[in-house]
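>>> Dropping a prediction and its sequence here:
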Amino acid sequence: MDRQVALRLKRQERLINEPALDFRAVISEAALARCAHQESIASEQFAHLLHMSKRPNVSIRVLPFEAGLHNSMTGSFVLLDFPPDTWSPAVYQEHAVGGHLSHDRALVSGLSSVFEDLRSRALAESASHKVISRYAQR
C-alpha cells in the first residue's frame, strides 16, 4: 500500500512540475459518494480534486448517476500517450491486487473509445466542480 501511494504521489508531481502533463479524468459519482462516507479522508480528497481541477492542464469531469450503466463499470483504466518517437500509447488497468500495463493497439483503441463515451456522458467541468463541492460540504 505504501508503495502504491508513493507512486501515485510521484505521478501527481508531474501535474504541477514543468513541463506539466495534461490530465483528463472522468470520475463516477459513485466514487464521490463512497468517499463522502469516509469522513477521515473525504474533506482532504475533495479539496484536492477541487484544487487540481483549477489547473489549466487538468480536466476533471463527473459521470453522474443519471448516466446509468456504462462500459467502464468493470474497472478503472488509465490511457497513457507519449511524445512522438518515444513510446507507443499504452493503457494501465488496475485491479484489486495490482495492475497491468499494455501497449496492445486494439486494447488501447477500444479503451480510448470507452473513455470518449464516458466524457461525452459526463458533466461539463464547471458542473462537475459543483457536484464535487456539494459532496465536500456533506
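Received, thanks. Residues are numbered from 1 along each chain as shown.
>>> Please make it C-alpha for all contacts and neighbour counts, starting now.
Noted.
>>> residues near residue 16, how many?
Neighbours of residue 16 under the rule other Cα atoms under 10 Å: 15.
>>> cool, and the one 5 residues further on?
Number of residues near residue 21 (other Cα under 10 Å) recorded here: 15.
>>> And here is the other one:
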Amino acid sequence: MKRRCSRPAPRSGPRRPRPGRTPCRGRATRAHPRTRPVAHHAACDTAQVESYIRALNATAHPRLTDEDIDRQVEVRLERQAILRELDGPHVSVALSESALRRTIGDHGTMREQLLHLIDVSNRPNVELQVYPFDAQTYATASYSFIILRFGDDAATDVVYVETFTDADYLDRPDAVRAYTRLWDRLRAAALGPVESRTLIQRMADDMKR
C-alpha cells in the first residue's frame, strides 16, 4: 500500500511534507526506528550543519520565506539531537560521492559539512558509507529514499521515497523488498566505513587549498 503523510502540503507538490520534516516524524522520534537513508544529491538531512541547511534552501523553488528556512533549521537540528541520545536510533547511511562533491554554499560551508559527516560517522550508532563514482553496480536510484524499521521485525519496514514534486510511504511487501535489495546492492558497492571517512577527509582537506 502507498501511504502519504497526513499533514497538509505547504508547497507546490500536492503531497509534499512540511519543509524540513521527514514523514511521520513524531512516530519516528518516539519509536527510535532503525533508519537506512540513501542520498544522491546532498548530505542526508540527519547529518547537516546549519550553514549547509540554509544554503541548501536558499535557492529552493518555490522560494521559502526566512521563517520557513528558520523552521527547517530548527527541525533538522532537533532531529539530529536524537542521534546523540544514549538510546538513539541506529542509522546506516549510503551517500553518493556526487552528494559530497556538489557544492552547496561556499567552500567554507562544504568543508564544515564534510567534517561534520566524519564526526557523525564516528558515533557508535551510525554507519556511513560512500559509494564512489567508479563503483561497479547495476543497481541505480534516481531519487533519495529512507527505509525505516520499527523494532526488530522486518515486517514493520516502511520506505519513504522523495521525488521532485512528491513524497510517499511504501509499505507494500514487494515494494519494500525491491528497495531493500537496492539498498543491499548499493551498500555492497560502497566503500567501507573507514575508507569512506578517509575519502571524506581527503575532500575536506582539498577545500583548504
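That came in fine, so what should we check first? All values reported here derive from a predicted model rather than from experimental measurement.
>>> What TM-score do the two superposed chains give?
Once superposed, the chains reach a TM-score of 0.86 (TM-score structural alignment, normalised by the length of the first structure), with 137 aligned residues with a Cα RMSD of 2.3 Å.
>>> what sits against the nearest residue to residue 28 of the first structure once chain neighbours are set aside?
Counting by Cα to Cα, 6 or more residues apart in numbering, the nearest residue to residue 28 of the first structure once its immediate chain neighbours are dropped is residue 63, at 4.7 Å. Applying Cα atoms under 8 Å, 6 or more residues apart in numbering to residue 63 of the first structure gives the contacts 26-29, 118-119, 121-123.
>>> Which ones among those lie within strands?
Judged by DSSP state E, these include 26-28 as members of strands.
>>> Check the spacing between residue 124 of the first structure and residue 130 of the first structure real quick.
10 Å (Cα to Cα, to the nearest Å).
>>> And residue 35 of the first structure, by the same measure?
Where residue 130 of the first structure is concerned, residue 35 of the first structure sits at a distance of 16 Å (Cα to Cα).
>>> and what of residue 10 of the first structure?
Distance, residue 10 of the first structure to residue 130 of the first structure, by Cα to Cα: 28 Å.
>>> now swap in residue 42 of the first structure and tell me
16 Å.
>>> So the two - more neighbours on which side?
Taking other Cα under 10 Å, residue 42 of the first structure and residue 130 do not tie; residue 42 has more neighbours (20 against 13).
>>> which SS state does that one fall under?
Per DSSP: H, G, I helix; E, B strand; the rest coil, the local secondary structure of residue 42 of the first structure is helix.
>>> Quick check: the aligned residue for it in the second structure?
Here residue 42 of the first structure is matched to residue 110 in the second structure, going by TM-score structural alignment.
>>> now do residue 106 of the first structure
Per TM-score structural alignment, residue 106 of the first structure is aligned with residue 174.
>>> Report the secondary structure element holding that match.
helix 173-189 (DSSP states H and E).
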